[in-house]
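# Next comes the sequence, and after it the predicted model I'd like to discuss.
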Amino acid sequence: MSSDSHPLRRIAVPAFGPSLLFGIGEGAILPILPLTARDLGGSVSVAALMVALMGIGSLLSNLPASVLTMRFGERWAIVAASLWSALAMALCAWTGHLGVFAAGCFMVGMSQAVFNLARQAYLSEAVPVEWRARALSTLGGVSRIGLFIGPFASAAVVHQWGLAGAYGLGIAALLVAAAVAARIPDLAHHTLPGAGLSFASTLREHRHVFLTLGIGVMLVAAVRTSRSAVIPLWADHLGLSASVASLIYGLAGGIDMLLFYPAGRVMDLKGRRWVAVPSMLVMGTALLLMPLTQGPWTLLIAAMALGFGNGIGSGLIMTLGADHSPPGERARFLGVWRLMADLGSTCGPSLLSFLVAALSLGIGVAATGLLALAAAGVLGYWIPRVGRR
């Protein structure tokens, strides 16, 4: 098979390598951030806030990320994001001041926004539309693999060199990611009619997409983010040990990681609906059934079903964004698209927290399942029946 018949091979290492390394770097420090905050004198709530600052930094940087990508191009945006994140980790590792540590956490979130938008924009342009879903699903899958590897590698390093070793590992991974990204083949950019448009004009021009599929994407993001909290919370509710809860969560994550390429292939060959609707239906059903579980085995079945549903939806949000982003203003459109997804990611856990505090954990989990079913309905109605534009 020639490289032309399999276009992902030609750009596999420069396009997917930085994503794997960026994921490893992120994964290496995620379990360490709250511990560092506590070492610096922060309370438990302050430690949680430090982690939240990463999400806030990403949320607030989506639109600036699109401007940066349009100004300097995808390749150098990816390189800059990797270096910026490495600098942020260095601040986190070698500061004795909680305020500087908070700034470093926020900077990591900023780099996430730039990196994720630039790599999505690059693959949207570099890969033929017939291979788009496979490319973006692989991109999402590779990132998940990196996030999965990072904590294990970090644990070994921390055992030898302490918390600073985890940051050193993250910095090393990001510097290699920047070096690999610098070898990404340049895209042929042309001056297009949309080049001078503003965000307001992008919102006005594509308001129908943002108010239909965009709402569906917000619901998907809310469900996906809430799912990360649901499994350990329900395991704790059942009185399971932390080790059992971690094992269940890890097995669900393993199922999730195995499915990214088949999901992309189905989207390319059958259409986006064939993945979007089943993904949300499976996740919604698993979440609705989870409050009925009574022990580790039934929870494991529900958690693995949740992982399966999330896995077959790998790359869905990126693919839908790429499908509807016009070439002349792709980065600007994707900035708004990712902003909507991040808003969903922020609101989902907040809604879960409110329902748990006001009513009960079971009702909060079930309500998240209803959000997934609503997402299935919205996506099923508004995704075009043809798989690509």
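That came in fine, so what should we check first?

# Every contact and neighbour count from this point should use C-alpha atoms.
Will do.

# Could you check what's spatially nearest to L187, not counting adjacent residues?
Nearest non-adjacent residue to L187, counting by CA to CA, 6 or more residues apart in numbering: A126, 7.0 Å away.

# okay, now the one to match up with it:
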Amino acid sequence: MSPAPHPLRRIAVPAFGPSLLFGIGEGAILPILPLTARDLGGSVSVAALMVALMGIGSLVSNLPASVFTMRFGERRAIVAAALWAALGLVLCAVTQHLGVFAAGCVMVGMSQAVFNLARQSYLSEAVPPEWRARALSTLGGVMRIGLFIGPFVSAAAVHAWGFVGAYGAGVVALLIAAAVAARIPDLEAHTLPGARLSFASTLREHRHVFVTLGIGVMLVAAVRASRQAVIPLWADHLGLAPSVASLIYGLAGGIDMLVFYPAGKVMDLKGRRWVAVPSMLVMGTALLLMPFTTGPWTLLIAAMAIGFGNGIGSGLVMTLGADHSPPGRRAHFLGVWRLMADLGSTCGPVLLSFVAVALTLGAGVAMTGLLALSGAAVLGYWIPRAGRH
């Protein structure tokens, strides 16, 4: 008999609802942050820095997030993260000082680290292993749906109330996310009895995983972060109108959101390799071919292939982290795991920019494709075969 679907139905609203709402809240303010910074007197470079501060806040908070989650538990960590992000948005909305605005952006980034780690840790424990990939793929997919919806909510709010409306919409979504997360059932235990945990011991005990699969995860994260810049940059290189570039980007995102659950099911039934390797191969091939596109239709095909490859990999990084994290002390492991992924996300666009400046944009796009193929090779070699987790 096939297993009943109750493991996901039982926790669907309290587990996935906050992720959808957090994504809507984040998506609502992402297009507004640089505009607000400019409105406060910041230059274009300063406005870009304000957005980057969110990523920096997340990067430096991964390890503290794991300590916080182990100390207070996943449910409280998720609620606290949503409330902290809402407070950061309030600061961004009411301040007239760039320094305070920057602090609000960092607070939102910090909350992302705590929220993402706690929800991953919770589902890793709450869902049976045979449903793990489906649960975490759905988690990643729901967050992407929220990020997709958020800008439309923001547009309506800005039209009615100006910039403050976008921040208000984000705060409301985050407060509802906190209220829904408060209904999550507590897990029985968060640490092994008597265990002396430290990041040094975590690195030592799991160094083989970090220097093998961890490298693959960094490559995956670098490619995913770079792809967000590649499509609009290449559209601009081709001389396409901004509206056409946005449409192509949106259609690629739509494909991305459609395939997360089937991919999770394949990972659960056939093994992680069956999704990890094709995901990176498809993205790598599409990125290598993108410099040969000459117009909107060929670029659309390449962009949708990238979206498909990224979509089937939804939840992959979280699933691999959950597979290898030790039960009872997952948070420390996942803190290091997410730190490695964030390092990849930070370094990928920087490397793309460096190669584009030193050589050409086409060379930078092709380099990103090679990173994807390298990721496919690393993951294909080091992911345990099905039945050997």
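Good, I have the coordinates. Quick caveat: nothing in here was measured; it's all calculated off a predicted structure.

# care to give me the TM-score?
Remark: TM-score between the superposed chains equals 0.98 [TM-score structural alignment, normalised by the length of the first structure]; 389 aligned residues with a CA RMSD of 1.3 Å.

# one step back: could you report the neighbour count for the residue nearest to L187 of the first structure?
Residue neighbour count, defined by other CA atoms under 10 Å, stands at 19 for A126 of the first structure.

# again with the one 3 residues further on
For V129 of the first structure, the count of nearby residues is 18 (other CA under 10 Å).

# What of T191 of the second structure?
Neighbours of T191 of the second structure (other CA under 10 Å): 19.

# From S243 of the first structure, how far off is the residue nearest to L187 of the first structure?
Using CA to CA, to the nearest Å, one obtains 43 Å as the distance from A126 of the first structure to S243 of the first structure.

# which residues touch V336 of the second structure?
N62, L63, F199 (CA atoms under 8 Å, 6 or more residues apart in numbering).

# I'd like the next helix or strand past the host helix or strand of M218 of the second structure.
Using DSSP states H and E, M218 of the second structure maps to helix 207-237. Going down the chain from helix 207-237 of the second structure, the next helix or strand is helix 242-258, by DSSP H and E.

# Pull out the buried positions in that next one.
Neighbour-count burial for helix 242-258 of the second structure flags A245, I248, Y249, G250, A252, G253, G254, I255, D256, M257, L258 (criterion: 16 or more other CA atoms under 10 Å).

# Just want the angle from the helix holding M218 of the second structure to helix 242-258.
Helix 207-237 of the second structure runs at 150 degrees relative to helix 242-258, counting by axes from the mean of the first three to the mean of the last three CA atoms, to 10 degrees.

# Superpose on the first structure and give me the mean offset of helix 207-237 of the second structure.
Following superposition, helix 207-237 of the second structure is found to deviate from the first structure by 0.1 Å on average (mean CA distance after the TM-score superposition for the first structure).

# What is that helix packed up against?
Other elements packing on helix 207-237 of the second structure under the criterion 3 or more CA pairs under 8 Å, 6 or more residues apart in numbering; DSSP states H and E are helix 242-258, helix 296-312, helix 330-358, helix 361-382.

# Mind listing what's buried along the longest one?
Along helix 330-358 of the second structure, the positions that meet the burial threshold by neighbour count (16+ other CA under 10 Å) are 330-349, 351-353, 355-356.

# mean per-residue distance, that helix to the first structure?
Mean deviation for helix 330-358 of the second structure: 0.2 Å (mean CA distance after the TM-score superposition for the first structure).
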